[in-house]
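predicted model, plus sequence, below.
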Amino acid sequence: MATVFKLAKAQKEGTDPLSSGAHKEKSSEERKTKRNKQRVLAISSRGINYRQRHLLNDLGALSPHFKKDAKLDQKSQFSILNELAELNNCNNCIFFEVRRKQDLYLWASKTPNGPSIKFHVQNIHTMDELKMTGNCLKGSRPIISFDKTFDTQPHFSLIKQIFGVPRGARRAKPFIDHVISFSIADDRIWFRNYQVVEKDPTEFDKKQKDITLVEIGPRFVLNVIRIFEGSFNGATIFANPEFITPTQIRRNIRAEKAARYQSRVQSKEELRRKLSASDLPFDPMETS
């Protein structure tokens, strides 16, 4: 009876212990649903060379929420990547598509509904190749720095979701010691990675610490080709009109070389015709 009277009194005062407990359970459920669970599947196609493979390994080392899978044999119909991401419990996907064993294209997609961005990767330099002096702890969370131009183009927020390591990610350390920079120059996205180095205060200024940035690597440049509404398919939201395929660039270089060779051959032929058609006077010093 005493417990019944306590419950009735609590209901009159508006402090029902049962309802408060339900509210706590509800708030905990809401907290669980609001957690940032970003997992990225990193996968490549067949024909990847050693430099491109090292770049993929460097990105996996920088981002502890990356998951790797076997190489994809499909050369078209990349919608199967959505199923692979679902099997690996990932909601983002990075796909390295290699063509002609030399051209690298990077797909960044928000699976399974999109959007997705297709880049052409240029000027690749890996960590081992650069041999920079910077060094950050493996698994630490980065600060993502974007150029102010990104604010005018909201579709680039997909890059933030992919490279931003969530707080509760697997193998992630609870501190930040490096900065990933995305800057736009020459209509391309330049990727740089820096370590945050804190030096001890000097004798003159003992209060403020000296913070500097030391580059770690890797380096590469992304040229946007297309942005699709869906994941690896769908309607085209944006198409870069100034993009020229590397195959077309090589074809133009070969055409220029062939044109120069053809002009040299024609000039030699014209000189030969002129010499044969010219009527030279008799030279008495010429011996028969």
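Now that the structure is in, tell me what you want to look at. Being a predicted model, the structure only gives us computed values, none of them experimental.

from here on, just use CA atoms for contacts and neighbour counts.
Fine.

list the buried ones in the strand or helix carrying residue 122?
Per DSSP states H and E, residue 122 falls inside strand 116-125. Going by neighbour count (16 or more other C-alpha atoms under 10 Å), the buried part of strand 116-125 is 116, 117, 118, 119, 120, 121, 122, 124, 125.

test my guess that the fifth one contacts residue 108.
The one in question is residue 120. No. With contact defined as C-alpha atoms under 8 Å, residue 120 and residue 108 do not form a contacting pair (11.4 Å).

tell me the first helix or strand C-terminal of the strand holding residue 122.
helix 127-130.

so which residues make contact with that next one?
58, 216, 217, 218 (C-alpha atoms under 8 Å, 6 or more residues apart in numbering).

out of those residues, who's nearest residue 163?
residue 58 (12.6 Å; C-alpha to C-alpha).

can you give me the angle the host helix or strand of that closest one makes with strand 116-125?
For residue 58, the host element (DSSP H and E) is helix 50-62. Taking axes from the mean of the first three to the mean of the last three C-alpha atoms, to 10 degrees, helix 50-62 and strand 116-125 form an angle of 110 degrees between their directions.

by contact count, what packs against helix 50-62?
strand 66-68, strand 116-125 (3 or more C-alpha pairs under 8 Å, 6 or more residues apart in numbering; DSSP states H and E).

packing partners of the first one?
Which is strand 66-68. strand 40-44, helix 50-62.

same check, this time on the last one
Other helices and strands packing on strand 116-125, by 3+ C-alpha pairs under 8 Å, 6+ apart, are helix 50-62, strand 103-109, strand 219-228.

how far off centre is the second one?
Strand 103-109 has its C-alpha centroid displaced from the chain centroid by 8 Å (C-alpha atoms, centre = their mean, to the nearest Å).

list the contacts of that strand.
Applying C-alpha under 8 Å, 6+ apart, the contact partners of strand 103-109 are 52, 92-98, 115-122, 158-159, 162, 231-232, 246.

let's go with 6 Å and repeat that
By C-alpha atoms under 6 Å, 6 or more residues apart in numbering, the residues outside strand 103-109 that reach it are 92-98, 115-121, 231.

any idea of the angle it forms with strand 116-125?
140 degrees.

got the buried residues for strand 103-109?
103, 104, 105, 106, 107, 108, 109.

same question, the first one
Under the neighbour-count criterion of 16+ other C-alpha under 10 Å, helix 50-62 has 52, 54, 55, 56, 57, 58, 59, 60, 62 buried.

switch the helices and strands packed on helix 50-62 over to TSV; also include distance to residue 168.
Below are the helices and strands packed on helix 50-62 laid out as TSV (distance: least, C-alpha to C-alpha, whole Å):
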stretch	distance to residue 168
strand 66-68	13
strand 116-125	25
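
then this one, side by side with the first:
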Amino acid sequence: MVKRKREARAAEENKNEIIIPAVVSSDEPPAKQTKWVNKQRVLVFSSRGVSYRLRHLMNDVRTMMPHSKSDTKMNRKDQLFVVNELCEMKNCNKCIYFEMKKKQDMYVWFSNVPRGPSAKFLLENVHTMMELKMTGNCLKGSRPLLSFDKKFDSSAHWSLLKELFVQIFSTPNHHPKSQPFIDRVLSFSIMDNRIWVRNYQILAEDGSLAEIGPRFVMNLVRIFDGSFGGATLYQNPHYVSPNQQRQILRKQVAKKYINRVESKKSLLSRRKDFDQTYKLDPTDDVFLTIKPEDATGPAKNTFYRNS
């Protein structure tokens, strides 16, 4: 009886209480909408056998692009279409591929994977960040302003390259590895049928710039329809391969040597024809008076025969 009375009293007290639901810490917060819409990823890597200068340039490009990914060096015996498979495995839709030939010629590929287009350039006048040692300094991972020359709108192939560079070098907005600052300018200029690339830091609001590197010049070789191959959309008529340049230099050096040998032969032939500057008369020495004891050479023998 006593137990029943206690239970009934506890039930009446519970009816009068206001039950407040407790906040459980394990409740999941509402899902947030991501702002990272442009998910461009660029694969930056090289082939085996590259020089230290090209390797440092590749590392500088990776530093400038927070949306880039790296991979191991590719074997030089592999075909270029293998790069498309590597980009697919790395979940990248753009690629910058550095390769070196004959341990002295540096090339770079820019490609839109997997459908193309792609462009091949010869690298010239390469200077890295550590080599320049400029006074400028910018925040790592900051988003750049891309500056293009007016000549990029003059013809179709330059416009195509401009769009390709915009998609590759522009850091996507709200990228996880990027910083919400714009404190540098990446400049692309066309001069002497080449693309000159410079990287500047914005020092103040008045627009003053300071170069921070790297700097390099790209000489266009060819533009392909596909990624690392396909039909040729444009071929640079002003391009001269490094092999042809070295061949021209060797011919110039050989021409100098041939001219020198020919001039020497002509000089020897002229000397044989004119051994004496003027003709001598054998009777000119008839009246020379020389003592027999002072005579030397042929004259001495003459005196002995006469005596």
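Structure's in. What do you need? Fair warning: this is a prediction, and the values are worked out from it, not measured in the lab.

work out the TM-score between the chains.
With the length set by TM-score structural alignment, normalised by the length of the first structure, the two chains reach a TM-score of 0.81; 249 aligned residues with a C-alpha RMSD of 2.2 Å.

ok so, going back, and of the buried residues of strand 103-109 of the first structure, the nearest to residue 278 of the first structure?
residue 103 (53.6 Å).

which residues in the stretch 151-288 of the first structure form helices?
In the stretch 151-288 of the first structure, the segments counted as helices under DSSP state H, counting those that start in this stretch are 157-163, 246-277.

out of the ones you listed, which is the most enclosed?
Mean neighbours per residue, mean count of other C-alpha atoms under 10 Å, is largest over the helices of the stretch 151-288 of the first structure for helix 157-163, with a mean of 17.

chain center to that one, what's the gap?
For helix 157-163 of the first structure, the distance to the chain centre is 9 Å (C-alpha atoms, centre = their mean).

what does stretch 76-85 of the second structure give?
With C-alpha atoms, centre = their mean, you get 20 Å for stretch 76-85 of the second structure.

tell me the counterpart of residue 91 of the first structure in the second structure.
With TM-score structural alignment defining the correspondence, residue 91 of the first structure maps onto residue 93 in the second structure.

residues in the first structure aligned with stretch 184-199 of the second structure?
With TM-score structural alignment as the criterion, stretch 184-199 of the second structure aligns to 178-193.

in that stretch, what's buried?
Residues of stretch 178-193 of the first structure classed as buried: 178-184, 188-193 (neighbour count, 16+ other C-alpha under 10 Å).

endpoints of that stretch, how far apart?
Stretch 178-193 of the first structure has its terminal residues 7 Å apart, counting by C-alpha to C-alpha, to the nearest Å.

what sits up against that stretch?
In contact with stretch 178-193 of the first structure (C-alpha under 6 Å, 6+ apart) are residues 142-147, 194-196, 215-217, 219-223.

from the chain's centre, how far out does stretch 236-249 of the second structure sit?
For stretch 236-249 of the second structure, the distance to the chain centre is 18 Å (C-alpha atoms, centre = their mean).

which residue range of the first structure does that stretch align onto?
Residues 240-253 of the first structure are matched to stretch 236-249 of the second structure when aligned by TM-score structural alignment.

neighbouring contacts of that stretch?
Residues from elsewhere that reach stretch 240-253 of the first structure (C-alpha under 6 Å, 6+ apart): residue 225.

repeat that with 7 Å
With C-alpha atoms under 7 Å, 6 or more residues apart in numbering as the test, stretch 240-253 of the first structure has contacts from 224, 225, 226.

count of neighbours near the last one?
Other residues within reach of residue 226 of the first structure, judged by other C-alpha atoms under 10 Å, total 19.

cool, and residue 219 of the second structure?
Neighbours around residue 219 of the second structure, by other C-alpha under 10 Å: 21.

residue in the first structure paired with it?
Under the alignment (TM-score structural alignment), residue 219 of the second structure pairs with residue 223 of the first structure.

residues touching that match, list them.
Going by C-alpha under 7 Å, 6+ apart, residue 223 of the first structure touches 119, 120, 121, 188, 189.

surely the match of residue 91 of the first structure is in contact with residue 112?
Yes. In this structure residue 93 of the second structure lies within contact range of residue 112 using C-alpha atoms under 7 Å: 6.2 Å.

wait, which of the helices and strands packed on helix 50-62 of the first structure is closest to residue 28 of the first structure?
Closest to residue 28 of the first structure of these is strand 66-68 (C-alpha to C-alpha; 27.1 Å).

assumed residue 34 of the second structure was part of a helix.
No. Membership of residue 34 of the second structure in a helix is not supported by DSSP: H, G, I helix; E, B strand; the rest coil, which gives coil.

any idea how far it lies from residue 91 of the second structure?
19 Å.

more neighbours, those two?
Counted by other C-alpha under 10 Å, residue 34 of the second structure and residue 91 do not tie: residue 91 has more neighbours, with 14 against 7.

how about the more buried one: what's its closest non-neighbour residue?
Counting by C-alpha to C-alpha, 6 or more residues apart in numbering, residue 41 is the residue found nearest to residue 91 of the second structure once chain neighbours are left out, at 7.3 Å.

mind listing what the one you found touches?
Applying C-alpha under 7 Å, 6+ apart to residue 41 of the second structure gives the contacts 67, 68, 92, 93, 94.

by neighbour count, which of these wins?
That'd be residue 94 among the contacts of residue 41 of the second structure, by other C-alpha under 10 Å, with 26 neighbours.

hang on, isn't that one packed against residue 166?
No. Using C-alpha under 7 Å, residue 94 of the second structure and residue 166 do not qualify as a contacting pair, with a distance of 11.3 Å.

circling back: tell me which two in the buried residues of stretch 178-193 of the first structure are the farthest apart.
178 and 188 (22.6 Å).

name the nearest residue to the residue nearest the centre of the second structure, ignoring sequence neighbours.
Closest residue to the average C-alpha location of the second structure: residue 123 at 4.3 Å, with C-alpha atoms, centre = their mean. Excluding the flanking residues, the one nearest residue 123 of the second structure by C-alpha to C-alpha, 6+ apart is residue 218, at 4.9 Å.

and residue 120 of the first structure, by the same measure?
residue 105 (4.6 Å).

and the one you found? What does it align with in the second structure?
Under the alignment defined by TM-score structural alignment, residue 105 of the first structure is paired with residue 107 of the second structure.

swap in residue 119 of the first structure?
Aligned partner of residue 119 of the first structure by TM-score structural alignment: residue 121.
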